[in-house]
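1. What follows is a predicted protein model with its sequence.
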Amino acid sequence: MSLNTKIATLEGEDTLGAYVARPEGTPRAAIIVIQEIFGVNPGILQKCDKWAAAGYLAVAPDLFWRQEPGVSLDPDVEEDFQKALGMMGKNNPDKSIKDIEATIHWIRREAGVQSVGCVGYCMGGMLAYLTATRTDINASVGYYGVMIDQMLNESHAIAHPLMLHVPTADHFVNPEAQSKMHEGLDPLPKVTLHDYEGLDHGFATEMGKRRNEEGAQLADSRTEAFFAEHLG
């Protein structure tokens, strides 16, 4: 179990686990790292640790806590992959957004960091988009977010900067869905989309066979610059 912190839900009737990585000294800002369908696994922990090394307070809430608290799955293991797909199917994104909002409140009230961003992957990429539409988070980034094309009716509510990384060969987000995302989001002044020609879903994972080194480094450098500009 790598979760090291408890965060109260919005209703205050329960708690969810989270992994918190703290920087040396005063955090420059905070970043919520939103999991893929594989839970708060070693790749998500590594992303948190990298943000902490860059001076940010990094928090990864366990969004599958209602199903299996502390679950950690390996996308390169077929049994784990199938389990992850099942867990995503049972997950309620509306409840996940409330858990992310509770994490924002914990960061501002308990950790004392007011400037908060989020970065999410896969399912977390979609949740990063919804965090931008439904909360007062200061900046959001989504990598290969799924089903965003079905949620464009919420785009009018985006009040703070949002960046989305879109691999063009994503086998979970087809070209038609990508086209709808561009059509609906490109005109919005707060939103930036970056396409990654020929790359597939999961290209920026920290470890495993899905990673594309060149693409991951390019996307991550854009994310770092984005947060430096909008979070401090």
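-> Now that the structure is in, tell me what you want to look at.
2. use CA for all of it now, contacts and neighbours both
-> Will do.
3. mind listing what residue 108 touches?
-> 114, 115 (CA atoms under 8 Å, 6 or more residues apart in numbering).
4. Spell out the secondary structure type for it.
-> In three-state terms, and counting by DSSP: H, G, I helix; E, B strand; the rest coil, residue 108 is helix.
5. Can you tell me how far residue 32 is from residue 97?
-> Residue 32 sits 12 Å away from residue 97, going by CA to CA, to the nearest Å.
6. So those two - more neighbours on which side?
-> residue 32 (27 against 18; other CA atoms under 10 Å).
7. residues contacting that one?
-> Residue 32 neighbours (CA under 8 Å, 6+ apart): 58, 59, 60, 61, 103, 104, 116, 117, 118, 119.
8. Export the residues you listed as JSON lines, with columns for distance to residue 199, secondary structure and neighbour count.
-> Output for the contacts of residue 32, formatted as JSON lines (distance: CA to CA, whole Å; DSSP: H, G, I helix; E, B strand; the rest coil; neighbours: other CA atoms under 10 Å):
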{"residue": "58", "distance to residue 199": "27", "secondary structure": "strand", "neighbour count": "30"}
{"residue": "59", "distance to residue 199": "28", "secondary structure": "strand", "neighbour count": "28"}
{"residue": "60", "distance to residue 199": "26", "secondary structure": "strand", "neighbour count": "29"}
{"residue": "61", "distance to residue 199": "28", "secondary structure": "strand", "neighbour count": "28"}
{"residue": "103", "distance to residue 199": "31", "secondary structure": "helix", "neighbour count": "25"}
{"residue": "104", "distance to residue 199": "32", "secondary structure": "helix", "neighbour count": "26"}
{"residue": "116", "distance to residue 199": "29", "secondary structure": "strand", "neighbour count": "27"}
{"residue": "117", "distance to residue 199": "25", "secondary structure": "strand", "neighbour count": "27"}
{"residue": "118", "distance to residue 199": "23", "secondary structure": "strand", "neighbour count": "29"}
{"residue": "119", "distance to residue 199": "19", "secondary structure": "strand", "neighbour count": "27"}
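9. try this one next to it:
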Amino acid sequence: MTDVTINAADGGTFTGYLAKPASGTGPGIVVAQEIFGVNHVMRDLCDDLAAQGYFALCPDLFWRQEPGIQITDKTDAEWAKAFELYKGFSEVKGVDDLISSLNYLREVEGCNGSVGTLGYCLGGKLAYLMATRSNADCSVSYYGVGIEKNLDEASAITKPYLAHVAEKDQFVPPESQQQIREALSKVNRAAVHFYPGCDHAFARIGGAHYDKASADLANQRTADFLTEHLKA
């Protein structure tokens, strides 16, 4: 488990946390961060994916504003900082950096070249955009915020895409959820699961809205999905 340096498509470099499987070989997953940076939550997720046999890379998507952000969801000051970074974030550049990370991971020694994307919160929206704009082999979104704003891209999804939506998500109102449901129901390679009674970030262990039963269900669905589309 180590930090690596990735070349940006438009110049400059940024870092990412890379966890490798014990076997030294396998498929890869680019993990798109929440609004708190490449913190211990994201690093733990990468370590867990590595234990499942994947090369897992979580790139620093806030590097263009402030490199090395690692904050938590535990204080008002950290939330304020996270939202400040979120507001200043360019989704276009973020997707570019994820594509650069995808290309980097495919060239890592031991990676078999089959690489998907997995994102949470902000990263959940970016995972959707990776499904519409990149050649990722599959993509998974956990409670992506703002997906409804780019549903005109849904027809561009040609590789398997899985979305987990919290029905009580304070950042994704019911009308937005319905738009997502209707648009993605028309996409053959897309599947959407809704989690009743759950708020945003229901799968973040230790978070205010963590729901173990729903998180376990979503995580098992994700594990089965990734096995089918990256390991099969």
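-> Sure, I can see it. What you are looking at is a predicted structure, and each value in this text was computed from that prediction instead of being measured.
10. Can you tell me, leaving aside adjacent residues, what's nearest to the spatially most central residue of the first structure?
-> By CA atoms, centre = their mean, the first structure has its centre lying nearest to residue 120, at 1.3 Å. With sequence-adjacent residues excluded and distances taken as CA to CA, 6 or more residues apart in numbering, residue 120 of the first structure is closest to residue 34, at 4.3 Å.
11. Quick check: the aligned residue for the one you found in the second structure?
-> Aligned counterpart of residue 34 of the first structure in the second structure: residue 32 (TM-score structural alignment).
12. That match touches residue 127, doesn't it?
-> Yes - contact criterion CA atoms under 8 Å: residue 32 of the second structure and residue 127 qualify, at 7.0 Å.
13. anything in contact with each of those two?
-> With contacts taken as CA under 8 Å, 6+ apart, residue 32 of the second structure and residue 127 have 117, 118, 119 as neighbours in common.
14. returning to that earlier point: out of residue 32 and residue 127 of the second structure, which sits in the busier spot?
-> residue 127 (35 against 30).
15. Just list what whichever strand or helix holds that one packs against, helices and strands only.
-> Take DSSP states H and E as the rule and residue 127 of the second structure turns out to sit in helix 122-133. Counting contacts by 3 or more CA pairs under 8 Å, 6 or more residues apart in numbering; DSSP states H and E, helix 122-133 of the second structure is packed against strand 26-32, helix 91-106, strand 111-120, strand 139-142.
16. how about the helices in the second structure?
-> 40-51, 76-87, 91-106, 122-133, 174-184, 212-226 (DSSP state H).
17. mean offset of the shortest one relative to the first structure (after superposition)
-> With the two structures superposed, helix 174-184 of the second structure lies on average 0.4 Å from its match in the first structure, counting by mean CA distance after the TM-score superposition for the first structure.
18. So what touches that helix?
-> Residues contacting helix 174-184 of the second structure (CA under 8 Å, 6+ apart): 147, 148, 151, 154, 165, 167, 190, 191, 192.
19. With stretch 80-98 of the second structure instead?
-> 8-9, 30, 32, 35-36, 59, 61-62, 65, 71, 126, 129-130.
20. tell me the contacts of the match of residue 34 of the first structure?
-> So residue 32 of the second structure contacts 58-59, 61, 98, 117-120, 122-124, 126-127 (CA under 8 Å, 6+ apart).
21. Can you add distance to residue 44 of the second structure and give those back as TSV?
-> As requested, the contacts of residue 32 of the second structure are arranged in TSV below (distance: CA to CA, whole Å):
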residue	distance to residue 44 of the second structure
58	10
59	14
61	17
98	19
117	16
118	14
119	14
120	13
122	18
123	16
124	17
126	20
127	19
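22. out of those residues, who's nearest residue 215 of the second structure?
-> residue 120 (12.4 Å; CA to CA).
23. wait, doesn't the closest one sit right on residue 163?
-> No - under the criterion of CA under 8 Å, residue 120 of the second structure makes no contact with residue 163, lying 10.2 Å away.
24. Find residues that contact each of those two.
-> 141, 142, 143.
25. Just the buried ones out of those, please.
-> Neighbour counting by 16 or more other CA atoms under 10 Å classes 141, 142, 143 among these as buried.
26. how about the last one, what's its partner in the first structure?
-> It stands for residue 143 of the second structure. Checking TM-score structural alignment: residue 143 of the second structure goes with residue 144.
27. so its match touches residue 168, yeah?
-> No - counting by CA under 8 Å, residue 144 of the first structure does not reach residue 168; the two are 9.4 Å apart.
28. quick one: contacts for the alignment partner in the second structure of residue 54 of the first structure?
-> Aligned counterpart of residue 54 of the first structure in the second structure: residue 52 (TM-score structural alignment). Contacts for residue 52 of the second structure (CA under 8 Å, 6+ apart) come out as residue 21.
29. Kindly report the same for residue 158 of the second structure.
-> So residue 158 of the second structure contacts 131, 132, 189 (CA under 8 Å, 6+ apart).
30. Alright, calling it a day.
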